[in-house]
Structure formats: C-alpha cells, structure tokens
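**Q** what follows is a predicted structure for the sequence shown.
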Amino acid sequence: MGIHGLMSYVGEHNQFFIDLQLRNTKIIIDGNNFFHWLYFESNLNLQYGGDYDSFTDIVHKFFETLSVCHIYPYVVLDGGSDLADKKLVTLKERARDKIQRAHSIAGGGRGHVLPLLTREVFKQVLTKLEVPFVQCFSEADRDIVSLANHWMCPVLTLDSDFCIFDLKAGFCPLSYFQWRNLCTCKGTQDCYIPARCFSLERLCNHFNHMNKALLPLFAVMNGNDYINLPALETFFSKVRLPVGGSCGRGRKHIRIQGLLNWLSHFATPPEAIDNVLKYLKKHEREEIRELLCSSMKEYEQSDVSLEDFFQKGTYECQVAKKLKLPQWVLEGLEKGNLSPFISDALILRRTFLHAQVENMQKPSAHTVAQPIRQVIYGLLLNASQVSEVTSPPVHSNKMPIVHEFDRSQKTLKKSFVSATRLPVKFCEDHLPLATLAEVPKSDRLTLLLETLRVKTSILQTIPSYLWVPVAVTCYWTRYSEPKVKLHHLQALLLGMVFGELHRTRTSSDPEVFHVKADKMVYDQFLKWKEKKVQKLLDLDTAHTFCQWQCCLQMGLHLNQLLSTPLPEPDLTRLYCGTLVHRLCQELKSTHTAENLLISSPEMSQLYCDLLQAVKSTVPPDFFQEITRKTKSCKEKKQASHSSGRVYQSTCYVRSSAIV
C-alpha cells in the first residue's frame, strides 16, 4: 500500500523514532519493498536491463551482516492482486509512471525502474542462503503485521502504511537501517546494526495523545493505494485544519499535520467519521461512511498464520480456500515456485507486463513472448476449476481471454489476448488444473519445447542447467523484431560464459575443476564490465535484450507451471547487462575481443557449443553479414599446441565472432 507523503513527513520528526542497536532478534522483512529499495540504494546501473550478478553479491552481503549480529530474518513477499482488485486504479497509475520513468532512463535522464528478473533473482539468492521466505496469496502487509506481533519482533520496510499498523515492536525504516555500518558493543565482541524504530506511541503523544485507533481513518482520508475519494475533497475545502507548529515540505505535509491535529480532538473513529460527514452532502453520507469503515479494515491484522508456514511449510488462507484452487497450485504460490503473474492470470484473468528501458518507438518488448503467455493462459484457463465468483464458465468452442496491460509507445494499453488451444493430451476431457502436475514428464517437456520451437537434440551438448536459457535464446533469435544480429547473440552467450566462469571459480565442489587460465579470462571479463560504455544508450540493442528477458521470464513461468520438466536455471549469474552491452558495442565495431576465451579451452568449448546450438535452429543465411571464416578450430588447436596450450572446439564463426 502506501500513504501519500507520510514517510517523508515522519522522517522530518526525529521525536517519532527510537534509536536501536539491532542484534539477537528475529526480524520480518517486507520482501517486495526490500528488494526494490536495495537495488536502487546500491546505485546499480538501470539502463542495461539489470546487473543481476552485482545485485546477488549485495544481497549476500546484507544477509551475512544480519548473521554476524545474530539477526534472524524472515522474508514475506507479496503475491498477486487481491480478489476484489481494489488496487486496479493504483496499479494502472503506477504502470503509466513506470513507462515514463523507463523512457527517461533510456534517454539518460533520472528515474527508477526495476530490471525485469530482479524478483526471481532475489528468491534464488534467498534459497541458496537458506533464508526462510514465503509468498503471500495477495498483498503481504496485514500478514506481516500478524506475524511480527505474534513473535514480538520489528518489521523492516519503507512502506508508510507501517506507520499506521499497531506493531508491538515497531518497524525499522530501511532508510535508517545502517547495515553497511556494522558496530561492536563496548567491552564485547558482539556486533549490532545501528537502526531507528518508528514509534506509534510517540506519534500519537505528539498529537495531543491521540487515540491510535484513529490512524486508519487518517490513512483512508489522506489517500492510500486502496482509496482516493473525490467526495472527501469537499471536506478538505470546507474544514479549517489546525496545522500548528512548523511544517516543512509544502501542501502534502501541511494536510498531513492538519488532519492529524484535527482528528486528535475526537475520542473514537465513529465520532470522527460523524464529524467528517457533516461537511458532505446528505445523499452521499451513508455511502461514504460505509466506504471509510470498509477501507479502515485494511489496517487490521489478518487471520493468516505465517508461523504455520515457517514451521510446517504451508498455511491456510480462507480467500484461497474459497476459490478451490488445487493444492499443488497453492503450495507453489506459497513457496514462490509459481509467480504472482500466474495467480493474476488464473483468478483475475488480468496481467500487468512491466515496463523496461527499451526503444519506446517500437512495439513493447513483451510482444515477442506473447505466444508463450498464450500457452500459459491455455494451461490455466482452458479447463480450470476456478470458482465462478471470479471467472465466467469456459465454453469449449471459445478460448478464454486474458486482459493484458502493456506499453504502447509511451502510454498504457489494455489488450485482449486469447489463450492457446493446447494439444489433445492437455485438453482432452477438459483436463483439470488439479491434475496438470500428474501429466507424464515427457509430455510436459514436449509442450515446453514445442512452445519454444526447440528440439531436444540441440540441447544435448549443453550443460543441463543452461537448457532453459538456451531454449529461450533459440526462440528469441528466431522471433525477435527487429531481427537479432550476430553480435547480439555472441555478447549474450559470452555473458553466460562469464556466469559459468564465476561458478567454477567460487564452487566448493571438489569435482569442479579450477583452472588458472579460467581466472585470467574471468579477470579480463571483469575489466570489460568495468569499462565505461558509450554515454548514449543504444536503444535498439537495449530493446533486443529486453525482448530476450521477456522470453526468459515467460519461459521460466511456463517451466514452473509444468512442474519444471527442465532444470530451473541459476539466474543470479546468467545476465549482466553492463557487460553484455559493453561486449556488444565492442563486437559491433572492432575485433579486439576475438580471442578472449582462447586461453581457456573448456570455456571456449562451452561458448562454441552454445553458439552452435542456437545457430542450428535458424537458416544458414540468417545472420546477414559480410562473412569470412576465422581460423578453423583445427588451425587454432595446432596454434595452441605450439604455445603449450590444448584447445579443442568444433565451431565455425563469422568475422566478428569470439571463440
């Protein structure tokens, strides 16, 4: 949620906070709020589609710091939109705003737009670090409050709604959580993180010992993500709010302070509501009373016990129960194995496709992945058992429709996208969603690969953990518009090799062979990553790689929905936007990187296998460039023998290739 202007207002009042030396405690982390804040606070590049490797390192450092201080984190992530879709207006506004910010970033201006796969990367890091996390059925705020009050521990967030919730141990705003400034207690070896905790009692005491039960009414009247009543503007235009004291940041803060002062004169919410309604037209009063009261309930604790999930691996949600969703779907959503995209499509038949830093003059990068999404919709809706409360019955002669919100130029557009009619095995007798996971793995794999237009045979030379990215890359190469160029493909595959180099260098597995030459190549990649790229973003290149991320995102969702017939890929080192753009720029203009992998035969072989796998799915003349073959691998093998190195490869590449 979020209350307009409140976080900046309370931030100007030190008296609302208590200084803490945080250690030896549980802490509940508002997951969505946290990974947004951490990515932006770390000043990672936002133009090139995500430096997921750098973000991974920062997340590692954060949780290592908590561990040193014996702080035990529990991460709670938002799920899909609520059943009533009460935030639809807010979601549209935010989507429009993200499009404008993405456009600004693309032109070298300011703005924050989270790279597309950040959430998935974050979940993978949590899993590797064994940090417990749960994905709620819808928005997580009320569930977080219930868990934090049950455990009597603070919440870590930057969401202003937590200034309203009655938290027994308060909440620590991320902006005051100095995790990079680790301190030691005097006379001991114990470490702590300096932090500040917001105190609801201090806020209420500041405003004439206000009844804290009035704060939800304040939130609703001031305007939050769920409600913004134009009728209340009549109240604000007529009432004289007692501002009192100094108020720093213009009209928003003046209204906040004045409204809190005004509400503090009433003993209870009903009394305050009666006095609000006096300023409204008689025929509006009862409707507004009902809206105010129902909206205030958003600040009550939920009946969901997340403790059950952290102790037993599952929890009960009454809303989900009423929908009669299959148990495997519920568990997949709770554990984060299925994305909120899946629940929105299944329950609301509506999805938002997130804006990226791309060429706004071209069709949205999400367009290329629409056929994959249509297969997902077919699996979810063609014979789904969702309650008729949320979805009309599906007729066999007409495919279901999903409403997609996506970018069209620099505006938000709603499209009607039909589900794909699936092969007989997946739709005969209206195959229930409940039994989808029971379909033989070979059939699920066939559907996945047919959707990506890839044959199993081309993956055989590739490590299994790269099968999904390679299959997606084959799809992307064939269907992206404008057409993928050879230097785009080469740069992308080299980025995957960079990720593999990191895996081999940092692996504790004794079976992973560590080669000194690999370190030399890895260090060279790091130098390339750190080099400054051209100041102006190459919009066409950015657009091409955005399309690849869209294909990968939907390929991941489909693989998950089909109960992972292919291994889940490690996203944390798969794509580094800064490096890939830098390599792409260099490959486009010169051949200086041509022998980048020559000192590492194993990585050269991997690169050649990746390149050959993708090129085998397109016509021989697909990459329309003036070509000349570089040294054949046989010649290079002879050359490497003469210098004391062994080099084995079977790939032939064009003039700008790196081998």
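**A** Sure thing, it's come through.

**Q** going forward, measure contacts between C-alpha atoms and count neighbours the same way
**A** OK.

**Q** show me where the stretch 101-250 of the chain has its strands.
**A** 133-135, 155-157, 171-173, 183-184, 191-198 (DSSP state E, counting those that start in this stretch).

**Q** quick check: which helices or strands does the shortest one pack against?
**A** Using 3 or more Cα pairs under 8 Å, 6 or more residues apart in numbering; DSSP states H and E as the contact criterion, the neighbours of strand 183-184 among helices and strands are strand 191-198.

**Q** included below, for side-by-side comparison, is a second structure:
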Amino acid sequence: MMVPYTTCEFEADDEIAAMARYLNCPVLSYDSDFFIYNVQYIPFNTLEIKPKQVILNNDKVLVMECKIYKVEYLVANFGGLKEELLPLLATLLGNDFVEKRVFNRFFSQLKLQKNEPKDDLYTNMPINLNDNEIDSSEETDNEECDDSSSTSSNKENTDSDLQNLNNNHINGMPEWFAEYIRLNKVPRFYINLYTHQLYFFSPQAEDYSDEDASLCALPILRYVFDILTDFSYENFIYVSRENNSNYKRLVIDKEYSISRLTETSFNELNNEQLKKYFYHFIKQKMPLLDYETIELLPSNFQLYMISILWWISNCSVPLSHIHSLIITYIFLDAIDEKIGTFRGHSFFNNKHSKKLEELKKRPFVPASIEEELYLNKHKIQYEDCLIAGSVLLKHFEIDDSIRKRPKSYDVRKIHSFAQFQSCLLQFNGLNTLCGDPFKSTIYSKCYNGTFIYNMALKLENQDDPILFIEQYLKGATSVLTFYKSLCHLFNKCLTTMNLTTVKWSNRKRRSRRKKKEDDDTKFIVEGFESHVVI
C-alpha cells in the first residue's frame, strides 16, 4: 500500500508523540498516556468509521467524525493543573509503574460518604491534615535525610550490584542479538527461543480434538534454535496444545537436529554463509527438491511452494487443498492488481455488467502451455481478470449454509490449513534468519482463510481440479494459462520428490471424551521476571 511506517524496539509512546509533533498530525490511539503529551490525540472510540459527506470550500468531501483532545483543553478544565505537572499525573494514573499500595496512606485521608458515586471521586477529595500529622511528616523526612548519609556509604556496592545486573542482562541478550532484532535479521517471535530456550506455539483456528497443528514444523524450529545458539544446547521447551485443549510442555531434543554446516558463530556469518545454512537444511530434510524447477516460479511464490511441499511430505494433504492455495495466490497477487481490491461480489458484477456481457461473446480460446509456460503475472489480461473476478469474488464471503448450520463448518479442513500456515511461518522465519535466499512471503498477497476454505469445498469432490477450474473460469484464458503453468511446476516437484496427496474423506472423526485435566498441564516456566502460569 506504500504507507510509510517505522518500528520501535520497545514501547513507542515517546517516538509516536515526537513523530506527531514533527508531522503536526494527531495520534489515533486508545492509550490515555497521550493526554499528557503535547500532541493532538484522537481516542479510537470517538472515531466514526462510516464516512460522512460534508461541504468544504464548496466541494463535497467525505470525512470521518472524531473528537480531538488537546493539552490546553485538559489543563483549562482542571483548576490549578499545570502542563509541567502532567508527567506526574501520568505516573499516578498508570498502573504499570506504581503499585496501588504506595498511595494507601493518601487515600486513607479521603473523607467520602459511604454511597459516594465513583464518578465523584476525582471532584470531591477533602483531605484534612492536622498540625500533628504535618509535624510527624516533617520529622519523617528529616529521619530519611539522616538515613541517606549512612546509606551513601553503601553506594559503591550498590553501583557494583547494578553493574553486575546490567552485565547479566547483556549476557542474556547480547548487543549483536539486539541489533539483529532491530534490523529484522532475527524475527521477533524467536526472541524467547534464544533468551529462554522457550517457544510458545501460535494459537490458531484448528481441530482441538486433533494434535497441535504446529508439530509438523518442529524440525524447522529446531534448526532455527540450533543456528541461533550455535548448536550448543541439547534441547529447548516447546509449549504445545494437547488434544483436549490443555497445554503441555514438550522437550525438543536433538532427534530433530541436523549437522552443523560450519564452526563459525551465527553473529560472525556473512550473508552468503547464512544462505548456505538454508540450503543445507533443504539438502538434509528435502534432498529431492528440484531447485531448477523452484526457480522457474514467480519469486514471491518460491518459498510458498517449498512450504507446500514440506506440508505434503509431513501431513496428509488432499489435492483440492493445494489447488485452493494456488487459486488464492493468483487472485490476491495478480487479479487484485488488475481489477482493484473488490470484495463485494454483487457490487462488482453490477458495476461491470455491460463489459462482462461483451466478454461472454468473445470467441473461446483454450488455455495451453504446450509450447511454453506462462509465469509472468503482468501478462495476464485485464478482461480475463474481470471474468475470473465475476466468478471467484463470492468465495470471499462466508456461505449462508454455514451461517444457518454452523455444525456444517468442517474443522478438519481448517486444521489442515493451520498445519500449512505453521510450515509457512517457520520457513519464512528460517529464510529471514538465513539472509533471505528467497523472497519473503507477503501474506496478504497469497492467503485469505475464507477464500481458501470455500475453494477447498468447491474442489473437494473433483478428481481433476485443473479440468474443473478450466470450466469454472471459462473465458479467462490468460488467468487459466498462468494457473496451469503453476500447476505444471507443482506436479513436476511432486513427481521428483515422490510425494503423493490423499483423497479427502467426508467421514467425521468420532468425538473423543474429554480427558480429566492432568496436573501436568499446569506448569511454571522459569526464567522470566515473574513466574508465568498457564
């Protein structure tokens, strides 16, 4: 979308405020901290998403109504409040920094009626302090000043302790690792894997009566862990899901590991050496993968295809699911670029009704790849995209049959695609870690869950998905030629690697009796600032 953006290592409030002042624009957020910054602030809940037409300089324009808060308005509404005191106000309001008990003595002095409404708490705070309490407070302050002189003698030891603490923190996350995170050389979802030897599975829609959909990608994750830690650990902890939706810890040991390519530390590897690590993994785990065939694919589909092939080799995958992924990629990456990002089926067909009627009268030209493959999406014709869009756009909408009968929703299909998403995620993570030997996946250009599910339903009973799609998109010749070219290369990889797909069965798995919750599912993970209990 060509929208400029930036990222921060930690909480970005200060940077957001600075950028807002520089650009002279409001901050759209729901963080009350922006009340205190010298910026205009629009709370999310005041923004009207539906555009409203207004007259501006004699022109009709669409606007979104909202409420903008300014510091001067805030200060003017509270007598005695000054702008320089606003940071203190933020400290008092924020529960992240100051525990409530710190203010127990303060709140104990508030004289409120028993049934005092909460809304009046900030406007009715009579605090009565007698002279004895003031004197006592002053004496306490003096005592604290006296104590400070004795405490100062321990300053050197305290500084030493703090220095040791800082060193330990640096040892926990070396400067090079922090820099790699900043530069996106290490994906952020691997931070815990490196610092705590711990990885939490990615929760997603799947069949909870079946095993964790992410398990098929564990060999990739283990290799990532080995690269990050220079192959120096025996195991790490993977937090997984049990069949009854409870959580469990899995010890991922070296049974998933492969040999180390070089003895050079990860942070000392150059880009070419890093890329060799990716190819080394493929050579060990997918030895029959044909790189020459992969390189014929569009650059943004190569890693996607490798993920598909891994998915097939490690899971039971129906052929219809593969073709639904290919069609989805073609629509999101190629057709959308030609016709625009329409998602309303009826609106699209009404808008282009005359043009579509004209296109139906064109002579039929069959899609053929006998002479050469058609792998340049830019050669796909606009008119063919209109025909394909008029047929396929409805698959971006949830079918009415599912709304009426929610139980008809096939969770096993969702589970299968969840397995694929796990493979795609880990391959993209490994690809980033290894210096991007392949173009990273742009998920919005290749994956839409609703569309994929609906296409899988459409294709599940088809023995020959290619023949069906040819009839389904009849007339969209260049789209079909592109599709058949991708399918040809996929089938070539499938044959070379001796992989097979499975036939989809409509039989539903018997529901399993829910197991009694085991004490082992409640675990404590050490190594954080506080214990994490799940």
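**A** Here it is on my side, so go on. Keep in mind the model is a prediction, meaning the values are calculated, not measured.

**Q** out of the strands of the stretch 101-250 of structure 1, which comes closest to Glu331 of structure 1?
**A** strand 133-135 (9.7 Å; Cα to Cα).

**Q** mean deviation, the closest one versus structure 2?
**A** In the superposition with structure 2, the average deviation recorded for strand 133-135 of structure 1 is 1.9 Å (mean Cα distance after the TM-score superposition for structure 1).

**Q** against which helices or strands is that strand packed?
**A** Looks like strand 133-135 of structure 1 contacts strand 71-77, helix 306-312, helix 327-334 (3+ Cα pairs under 8 Å, 6+ apart).

**Q** quick check: next helix or strand after the last one?
**A** Along the chain past helix 327-334 of structure 1, the next helix or strand (assigned with DSSP states H and E) turns out to be helix 340-343.

**Q** how big is the offset of the lengthiest helix in structure 1 relative to structure 2?
**A** Of all the segments of type helix in structure 1, defined by DSSP state H, the longest one is helix 539-561. When structure 2 is overlaid, helix 539-561 of structure 1 sits 1.1 Å from its aligned residues on average, using mean Cα distance after the TM-score superposition for structure 1.

**Q** just say which of the helices and strands packed on strand 133-135 of structure 1 is most tucked in.
**A** Of all these, strand 71-77 has the most neighbours on average by mean count of other Cα atoms under 10 Å, namely a mean of 21.

**Q** and that one, which stretch of structure 2?
**A** Aligned by TM-score structural alignment, strand 71-77 of structure 1 corresponds to no residues of structure 2.

**Q** which helices and strands sit right next to that strand?
**A** Judged by 3+ Cα pairs under 8 Å, 6+ apart, strand 71-77 of structure 1 is in contact with strand 25-30, helix 31-41, strand 133-135.

**Q** hey, which of the ones you listed is tucked in deepest?
**A** Most buried of those by mean neighbour count (mean count of other Cα under 10 Å) is strand 133-135; its value is a mean of 25.

**Q** counterpart of that strand in structure 2, which residues?
**A** Going by TM-score structural alignment: strand 133-135 of structure 1 matches residues 5-7.

**Q** which outside residues touch that stretch?
**A** The contact list for stretch 5-7 of structure 2 (Cα atoms under 8 Å, 6 or more residues apart in numbering) is empty.

**Q** distance from the chain centre to that stretch, please.
**A** 15 Å (Cα atoms, centre = their mean, to the nearest Å).

**Q** now the strands for structure 2?
**A** 27-29, 41-43, 52-56, 59-63, 198-200, 236-241, 247-252, 524-525, 532-533 (DSSP state E).

**Q** right, and those - which one's nearest Leu359 of structure 2?
**A** strand 59-63 (34.5 Å).

**Q** if I look at the spatially most central residue of structure 1, how far off is Gln553 of structure 1?
**A** The centroid of structure 1 falls nearest to Arg119 when counting by Cα atoms, centre = their mean (2.8 Å). Arg119 of structure 1 sits 11 Å away from Gln553 of structure 1, going by Cα to Cα, to the nearest Å.

**Q** Val224 of structure 2 against Leu430, yeah?
**A** Yes. At 6.1 Å, Val224 of structure 2 counts as touching Leu430 under the criterion of Cα atoms under 8 Å.

**Q** before we move on, back to that, tell me which of the helices and strands packed on strand 71-77 of structure 1 lies nearest to Pro363 of structure 1.
**A** Across those, closest to Pro363 of structure 1 is helix 31-41 (Cα to Cα), at 26.3 Å.

**Q** next SSE after that closest one?
**A** Downstream of helix 31-41 of structure 1 (by DSSP H and E), the next one is helix 52-68.

**Q** which strands or helices does that next one pack on?
**A** helix 118-129.

**Q** tell me where the stretch 101-250 of structure 1 has helices.
**A** 118-129, 141-151, 200-206, 215-222, 231-238, 250-263 (DSSP state H, counting those that start in this stretch).

**Q** list the buried residues for the second one?
**A** Of the residues in helix 141-151 of structure 1, those with enough neighbours to count as buried (16 or more other Cα atoms under 10 Å) are Asp141, Arg142, Asp143, Ile144, Val145, Ser146, Leu147, Ala148, Asn149, Trp151.
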